[in-house]
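> quick one, fold the following:
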Amino acid sequence: MWTSGEGMMMRAGGRWLEGKGFGPTPDKAPTIVMLHEGLGSAELWRDFPQKLADATGYGVFAYSRFGYGGSDPAPLPRPIDYMSREATEVLPEVLGAIGFRKGIFVGHSDGASIAAIYAGTVQDHRVRGLVLMAPHFFTEPMGLKSIAAAKLAYENSDLRQRLARYHVHVDNAFYGWNGAWLDPEFEKWNIEEVIAYLRVPVLAIQGVDDQYGTRAQIAALEEQSYNPVDVLMLEECRHSPFIDQPQKTLDAISDFVARLDAIEAAEAEAA
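Next comes the predicted model:
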């Protein structure tokens, strides 16, 4: 269990991961598990986890995957299916380590893909809903072009220095992500098959000006899902809705959680 606002270390996938919980622990309230982007970490969610805990009354837990933040480094190069491995091999152990009982996943970018893979692959009735911010279900030329540009920025600007403030193993974090996405074999990466197996409501949030993916990602989710999918497209927003449009993102997630609570209450009353 965690102490709200204090960092912790946990063992999962054979290595140490850093995490931080906010608000009530899983034995006291449902939990929002936050899954960060390809260059994110627990700290790079900034104050959003605390705001989410305050707005919903849920506990919120954010952790840094291998290679990120203060977690142990990841073996490189990362395999093409690294997100699927994270979802099926590591995330279950993270949930066990925090005593997860029920709640939702909030994933961003790579983290959104990992959340979708878990929900579409692992039968876990504790997971009641998904919030997918800027999810990737397949590669797009414009996204790969932006990732190639990020490599140039990392090697020729102050990007490495800025990222090093948040990642102990900064080269491991950057090249683990960037190297996998720029592997020629990664152009064929596609996880659309998991969409049809999602059995919980989904809230998809994407910036209109997202530099890593187009609305085609959201369209695939809408067209292939058998479960309800709510979509929020945000103007004046790039790849990180919780940074570019924090209040609208917070309000949308809070409303989504409230509707899930209402559904659960109605089902319990009917039973």
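> from here on, contacts and neighbour counts on C-alpha atoms
Will do.
> what segments of the stretch 51-200 of the chain are strands?
For the stretch 51-200 of the chain, applying DSSP state E, counting those that start in this stretch gives strands covering 59-63, 103-108, 127-133.
> make TSV out of the ones you listed and add distance to residue 152 and mean neighbour count.
Output for the strands of the stretch 51-200 of the chain, formatted as TSV (distance: least, C-alpha to C-alpha, whole Å; neighbours: other C-alpha atoms under 10 Å):
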stretch	distance to residue 152	mean neighbour count
strand 59-63	28	28
strand 103-108	23	25
strand 127-133	25	25
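> quick one: closest of those to residue 30.
The stretch from the strands of the stretch 51-200 of the chain with the least distance to residue 30 (C-alpha to C-alpha) is strand 103-108; that distance is 4.8 Å.
> next up, for comparison:
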Amino acid sequence: MVEFVLLTHAGQPVSIEYQWLNREREHTPLLVFLHEGLGSVSMWRDYPQTLCDAAGCRGLVYSRPGYGRSTPRAPEARWQPDYLHIQSWQVLPALLDALGIEAPCWLFGHSDGGSMALLFAARFAERTAGIITLAPHIFVEEITVAGIAAAREAYLAGGLRQGLARHHADPDSPFWGWNHAWLNPAFRQWNLEADIVGIRCPVLAIQGEGDEYASMAQIDGIQRIVPHTQLLKLADCSHSPHRDQAAAVTEATLALLRSVGFAQL
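Below is the predicted model of the structure:
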């Protein structure tokens, strides 16, 4: 069941859409799912439930401000190059506090959410048990800019907007927030390499060999900065490994959890 909690974001009250998975397993570890740049609670489909069932744990899925059924972005608001830092260092901790989550949690992030998982783990080591990051970005590549520019054309043509309208109360809110931010010339300097130094928790970084938004330099770069990072590079896989290669992602995630003594496995 989807619920809502009220937070303060950018000085304004915002309603956050969230959903508990296996909430009755209150003494099990928690996986928090961080969605992609155009994602939401519903866009994860059934993968979070499938993974939590396989791991025997609880899950928390939520839509960031501007996404899903959470409070939309104001039409005049322009997200700046630090928007993922704000989501990772301000909004996510506030959400965990509002929901009474005190114990360290596991973060499972995709794309923008994968970058958020890294940022959160670096800043809040005491609140992070480990992270699984799928198709994350730690710097901007030409392939990324080209892919986002192509998404803009698809949205203006109407097909992409129609699809997003099934998952967002106001599809213009997430799309233009994300698209304008990444295509802003100032975003070319965006880089997380200095921000993720010192991550101590277990890290699994996953990327498809056919990723249309990034090269393997992204997860190779994570391993260079955080040497204990485990990498999984998937053939026949695009920007969404949990959709294209769900079984492989699940097995790699469970293997990581087993390796650190995850009690349920």
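> want to throw the strands of the stretch 51-200 of the first structure into TSV with distance to residue 12 of the first structure?
Output for those, formatted as TSV (distance: least, C-alpha to C-alpha, whole Å):
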stretch	distance to residue 12 of the first structure
strand 59-63	11
strand 103-108	18
strand 127-133	19
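> I figured residue 118 of the second structure hits residue 131, correct?
Yes. The criterion here is C-alpha atoms under 8 Å, and residue 118 of the second structure meets it with residue 131 at 7.5 Å.
> please report the distance of the residue sitting nearest the centre point of the second structure from residue 13 of the second structure.
Geometric centre of the second structure, nearest residue: residue 113, 1.6 Å, by C-alpha atoms, centre = their mean. Applying C-alpha to C-alpha, to the nearest Å, the value for residue 113 of the second structure to residue 13 of the second structure is 22 Å.
> for stretch 235-254 of the second structure, buried residues please.
The neighbour-count check on stretch 235-254 of the second structure (16 or more other C-alpha atoms under 10 Å) flags 237-242, 244-245, 249-250, 252-254 as buried.
> okay, those residues in TSV with distance to residue 32 of the second structure next?
Shown next, in TSV, are those (distance: C-alpha to C-alpha, whole Å):
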residue	distance to residue 32 of the second structure
237	23
238	23
239	20
240	17
241	17
242	15
244	21
245	20
249	16
250	15
252	17
253	13
254	15
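> the residue nearest to the centre of the second structure and residue 56 of the second structure: what is the separation?
Counting by C-alpha to C-alpha, the separation of residue 113 of the second structure from residue 56 of the second structure is 23 Å.
> please apply the same query to residue 81 of the second structure.
Residue 81 of the second structure is 37 Å from residue 56 of the second structure, by C-alpha to C-alpha.
> surely residue 242 of the second structure forms part of a strand?
No. Counting by DSSP: H, G, I helix; E, B strand; the rest coil, residue 242 of the second structure falls outside a strand, being helix.
> how about it, what does it touch?
Taking C-alpha atoms under 8 Å, 6 or more residues apart in numbering, we find residue 242 of the second structure in contact with 47, 134, 249-250.
> any buried residues in the strand ranked longest in the second structure, and which?
The longest strand of the second structure (DSSP state E) is strand 12-21. By 16+ other C-alpha under 10 Å, the buried positions in strand 12-21 of the second structure come out as 14-21.
> and stretch 114-125 of the first structure, by the same measure?
114-121.
> and stretch 201-218 of the second structure, by the same measure?
For stretch 201-218 of the second structure, a neighbour-count test (16+ other C-alpha under 10 Å) marks 201-215, 218 as buried.
> strands - which of those residues land there?
Among those, the members falling in strands (DSSP E) are 203-208.
> want to throw these into CSV with distance to residue 145 of the second structure?
Output for these, formatted as CSV (distance: C-alpha to C-alpha, whole Å):
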residue, distance to residue 145 of the second structure
203, 26
204, 25
205, 21
206, 21
207, 18
208, 18
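> so where is stretch 133-152 of the first structure in the second structure?
Using TM-score structural alignment, stretch 133-152 of the first structure lines up with residues 134-153 of the second structure.
> so what touches the matching stretch?
108-115, 160, 179, 182-183, 187-193, 205-208, 211-215, 218-219, 221-222, 239-242.
> repeat the analysis, applying 6 Å as the threshold.
Contact with stretch 134-153 of the second structure is made by 110-111, 114-115, 188, 190-192, 205-207, 213-214, 218, as judged by C-alpha atoms under 6 Å, 6 or more residues apart in numbering.
> what's the offset of that stretch from the middle of its chain?
15 Å (C-alpha atoms, centre = their mean, to the nearest Å).
> for stretch 151-165 of the first structure, same thing?
Distance, centroid of stretch 151-165 of the first structure to centroid of chain: 23 Å (C-alpha atoms, centre = their mean).
> can you list the buried residues in it?
The neighbour-count check on stretch 151-165 of the first structure (16+ other C-alpha under 10 Å) flags 151, 154, 160, 163-164 as buried.
> repeat that for stretch 255-265 of the second structure.
256-257, 262.
> cool, and stretch 140-149 of the first structure?
140, 143-144, 147.
> just give the closest residue to residue 29 of the second structure, not the sequence neighbours.
Spatial nearest neighbour of residue 29 of the second structure, excluding adjacent residues (C-alpha to C-alpha, 6 or more residues apart in numbering): residue 57 at 5.6 Å.
> surely the one you found and residue 27 touch.
No. Using C-alpha atoms under 6 Å, residue 57 of the second structure is not in contact with residue 27, being 8.7 Å away.
> out of these two, which sits in the busier spot?
Legend: neighbour count by other C-alpha atoms under 10 Å for residue 57 of the second structure and residue 27, higher for residue 57 (24 against 9).
> now do the same end-to-end measure for stretch 195-211 of the second structure.
End-to-end distance of stretch 195-211 of the second structure (C-alpha to C-alpha): 24 Å.
> an error on my part: the question was meant for stretch 100-107 of the second structure.
Distance between the two ends of stretch 100-107 of the second structure: 16 Å, counting by C-alpha to C-alpha.
> how about the buried residues of stretch 255-265 of the second structure in TSV, adding secondary structure and distance to residue 174 of the second structure?
As requested, those are arranged in TSV below (DSSP: H, G, I helix; E, B strand; the rest coil; distance: C-alpha to C-alpha, whole Å):
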residue	secondary structure	distance to residue 174 of the second structure
256	helix	32
257	helix	32
262	coil	35
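> which one of the buried residues of stretch 140-149 of the first structure is nearest residue 97 of the first structure?
Closest to residue 97 of the first structure out of those is residue 147 (32.9 Å), distances taken as C-alpha to C-alpha.
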